[in-house]
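Student: coords please:
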Amino acid sequence: MKKKDFIGKKALEAELARGSEWEFVGIDIQWTELENHYRNVGLAPGLPATAWRTSTPLYKGNKQVGYATSGCWSP
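Tutor: Coordinates of the predicted model:
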């Protein structure tokens, strides 16, 4: 933080000192498990062909543990 004072500098310095509450992670989805979830409700899997940019909640069991802000399918 070598720049002169600017709006938000103190907040950024505090976050650098304590660490961020946010984390950048990747999501690995197993195709067979996803396919089973669709099958259990009588649907064929339908995946988007383009990137998505909507907030999507992520769950571990029945507890929401975060959310994805964007994504795309890749091999």
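Student: make it CA atoms for all contacts and neighbour counts henceforth
Tutor: OK.
Student: for G66, give me its contacts.
Tutor: P57, L58, Y59 (Cα atoms under 8 Å, 6 or more residues apart in numbering).
Student: before we compare anything, build this one as well:
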Amino acid sequence: MMFYVLLSTVVPSYLASSLVLKANVKKRFTRTDMTELVIPVLRTTTYQRSFVIAGSKFWNCIPTSIKTSKTLTTFNV
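Tutor: Modelled structure (predicted):
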């Protein structure tokens, strides 16, 4: 739910710069790239467990139909 709110509203710049959609990086992209986040290269175990990385991995596992929900209420259902 936290990532839905972060991606669907205006967020602080330090979080916005950490959450990058694949569609913004790749020249050719698929429909799923419009909702999937880029996972940066990880060098330490501590960084792998950070909020941004763990949350991004979890977000990418959620089906696209759920990620594209129009409201937070429908996302939660």
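Student: can you calculate the TM-score here?
Tutor: With the length set by TM-score structural alignment, normalised by the length of the first structure, the two chains reach a TM-score of 0.24; 37 aligned residues with a Cα RMSD of 4.4 Å.
Student: now the closest residue in space to G55 of the second structure that isn't next to it in sequence: how far from S56 of the second structure?
Tutor: Leaving aside its chain neighbours, G55 of the second structure sits nearest to F3 (7.0 Å; criterion: Cα to Cα, 6 or more residues apart in numbering). Here the distance between F3 of the second structure and S56 of the second structure works out to 8 Å (Cα to Cα, to the nearest Å).
Student: which one's more surrounded, those two?
Tutor: Neighbours of F3 of the second structure and S56, each counted by other Cα atoms under 10 Å, are more numerous for S56; the result is 21 against 15.
Student: residues of the helix or strand encompassing that one that come out buried?
Tutor: Using DSSP states H and E, the element containing S56 of the second structure is helix 51-61. Neighbour counts over helix 51-61 of the second structure (16 or more other Cα atoms under 10 Å) mark V52, I53, G55, S56, K57, W59, N60 as buried.
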